[in-house]
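In: can't give you the sequence, but here's the structure:
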């Protein structure tokens, strides 16, 4: 069994290949049972363990074990860590143990970019990111792969962290600045991407101008949310998977509880429907679209297969 570290994962998961790989697996389909979600009490606050299995119909088998420790921000550590185990679909033998944090961040950003490929306006040039974690610059790069992003604003509760992320993006050749007025930034954005662990709305529906695409990837539990009820009510809602959205998407569940959203009629399509062409995605330039992602084990499997093949191993 090979051990594949974070640097090798980053090198293998170039954005175009990763986005296309996730799109292909959504189009072709695989078995992806609901993830196991376990709360772990800790002195510094509750942590979460996630177990996410998936397997191709005639191919690889894999499972990710991930931990979410929100309190790690106080220690200068990433909130999310984990490992991915990829196995042969023919024999079940382990093939690789892959560093999971880099894989998770990159597949998350790639799934958002895949959604934006169908849901953001083709001329979307202004991106605003709410969040200052390790995922933030990846969301910038991934969105810039599928849309002509010309300028980026970074917002965070800690302005110094926002300035640091903006500086990092500038070093990558991206026109990026920290912003302090989130309402004003959202009002000028073509794409708004949120990657936080917030339990209170950050993006208000009244701030959204026609044609905006809202990308919500951070809140992954029913008690978390990054948008208010009005944002969900005004938007055409799309999800990574319907099962995940019904079970864990706090933005949608809380809006549904308030009567601003109905799961049965409100979800326009998932990524599989978009990838297969059974839903066209954005309908016109004035439509407000919202993509809610809680993470799917299919995305992890697609990323792990991409890493494995990049390592020169047989398909």
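Out: Arrived safely. From a predicted model like this one, the values you see are computed outputs, not experimental measurements. Numbering: from 1, shown residues only.

In: contacts, neighbours, all on C-alpha from now
Out: Fine.

In: all strands of the stretch 51-200 of the chain, in order?
Out: Along the stretch 51-200 of the chain, the segments classed as strands by DSSP state E, counting those that start in this stretch run 61-68, 80-87, 94-99, 126-130, 151-155, 176-178, 191-194.

In: just name the most buried of those strands.
Out: Counting by mean count of other C-alpha atoms under 10 Å, strand 191-194 has the highest mean neighbour count of those, with a mean of 27.

In: ok so, going back, as TSV, the strands of the stretch 51-200 of the chain with distance to residue 203 would be great.
Out: Converted to TSV, those look like this (distance: least, C-alpha to C-alpha, whole Å):
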stretch	distance to residue 203
strand 61-68	23
strand 80-87	23
strand 94-99	32
strand 126-130	9
strand 151-155	11
strand 176-178	17
strand 191-194	8
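
In: included below, for side-by-side comparison, is a second structure:
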């Protein structure tokens, strides 16, 4: 069985290529995608412990994939990353293991490209200005993936910690775009054509009253019912799409909270990536429509990316 490290994963998954590969995966029939399982791991010494996430998916006659991710907040005290993940790829015909793949690199690439895939159907074709809200590890991958489908002229980065935003901006100097760090979030939201959020916020950052007609909003960071990146007004003004209905309606606070308080109904979610890719038509109804995509992550995205890695990285 091969072991494929992070550098090889990144090299095997160019953003444009992975976007197209995910499009094909969401068009396909027969894939099986159970909801991910969450397990809390106690620390007998009294520490914070951790969370284990297990995400399986398979295509009969194709491959089986299992991603295991551990989230341990106290790891920073030990000089270790808080999030560690591995991906196991198996042959679905025999069950034989084919590769174990760096799960963090795989997740970064597929998450950015899933959002870019949605934006290819939902963001205005003439979109020129992109705003990245958040400056964590996902931020540069979201920016580069979105840029692969729309070629933005100006890219702005906002973060509560300006130094982290500046560090992200420095990594983007090779892009054919104007790169700027901004401090006024409201002004940046009002000016943007596309907004991507990848934060751990529990309070809304994007306000619906700030959005101008035609904006596309991409919400990535909130992965529990308690997390919010946009307020109810944003959801009410937008045409709402998700990566998968089952996952988003159960786990995403940006949907769970407004549905719970009556600001939104599940029936108002227009569709998911399966709908977008299988119809394969530009889904924006007009240039004035506000669109919103909520991502919580799908095991199908991991499986598709892992297959591409295994095909590209020679033994």
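Out: The structure has been received and is ready for your questions. Model, not experiment: these values are computed from the prediction.

In: picking that back up, tell me which of the strands of the stretch 51-200 of structure 1 sits nearest to residue 136 of structure 1.
Out: strand 126-130 (6.7 Å; C-alpha to C-alpha).

In: please enumerate residues in contact with the closest one?
Out: For strand 126-130 of structure 1, contacts defined as C-alpha atoms under 8 Å, 6 or more residues apart in numbering pick out 136, 139-140, 149-156, 185-186, 188-196.

In: can you check stretch 55-69 of structure 2 too?
Out: In contact with stretch 55-69 of structure 2 (C-alpha under 8 Å, 6+ apart) are residues 30-37, 52-54, 83-93, 95, 103, 299-300, 302-303, 306-307.

In: which part of structure 1 matches that stretch?
Out: Using TM-score structural alignment, stretch 55-69 of structure 2 corresponds to residues 52-66 of structure 1.

In: can you give me the end-to-end span of the matching stretch?
Out: Distance between the two ends of stretch 52-66 of structure 1: 8 Å, counting by C-alpha to C-alpha, to the nearest Å.

In: tell me where the stretch 1-150 of structure 1 has helices.
Out: Ranges of helices within the stretch 1-150 of structure 1 are 6-12, 15-28, 100-119, 135-146, based on DSSP state H, counting those that start in this stretch.

In: hang on, isn't residue 52 of structure 2 packed against residue 40?
Out: Yes - here residue 52 of structure 2 reaches residue 40: they are 6.3 Å apart, a contact under C-alpha atoms under 8 Å.

In: compare those two (neighbour count), which wins?
Out: Taking neighbours as other C-alpha atoms under 10 Å, residue 52 of structure 2 and residue 40 compare with residue 52 leading, 17 against 13.

In: look up the closest residue to the more buried one, ignoring the ones flanking it.
Out: Counting by C-alpha to C-alpha, 6 or more residues apart in numbering, the nearest residue to residue 52 of structure 2 once its immediate chain neighbours are dropped is residue 70, at 4.6 Å.

In: so for structure 2, the centremost residue is which one?
Out: residue 111 (3.4 Å; C-alpha atoms, centre = their mean).

In: surely it and residue 300 touch.
Out: No - at 11.3 Å, residue 111 of structure 2 does not count as touching residue 300 under the criterion of C-alpha under 8 Å.

In: residue 198 of structure 2 matches what in structure 1?
Out: So, by TM-score structural alignment, residue 198 of structure 2 is matched to residue 195.

In: state the helix or strand in which the residue lying closest to its match once chain neighbours are set aside lies.
Out: Sequence neighbours aside, residue 218 is the residue nearest to residue 195 of structure 1 in space, at 4.0 Å (criterion: C-alpha to C-alpha, 6+ apart). Residue 218 of structure 1 belongs to no helix or strand when assigned by DSSP states H and E.

In: list the contacts of residue 218 of structure 1.
Out: Contacts of residue 218 of structure 1 (C-alpha under 8 Å, 6+ apart): 194-198, 226, 293-294.

In: at 6 Å instead, please
Out: 195-197 (C-alpha atoms under 6 Å, 6 or more residues apart in numbering).

In: same question, residue 251 of structure 1
Out: With contact set as C-alpha under 6 Å, 6+ apart, residue 251 of structure 1 has these partners: residue 225.

In: ditto for residue 190 of structure 2
Out: Contacts of residue 190 of structure 2 by C-alpha under 6 Å, 6+ apart are 210-211.

In: let's see that with 8 Å instead.
Out: Counted by C-alpha under 8 Å, 6+ apart, residue 190 of structure 2 has contacts 210-212.

In: how about the residue nearest to residue 195 of structure 1, what's its match in structure 2?
Out: Match for residue 218 of structure 1 (TM-score structural alignment): residue 221.

In: cool, and residue 243 of structure 1?
Out: Aligning on TM-score structural alignment places residue 243 of structure 1 opposite residue 246 in structure 2.

In: just give the nearest non-adjacent residue to its match, would you?
Out: residue 35 (7.6 Å).

In: residue 109 of structure 2 versus the one you found, what's the distance?
Out: From residue 35 of structure 2 to residue 109 of structure 2 the distance is 21 Å (C-alpha to C-alpha).
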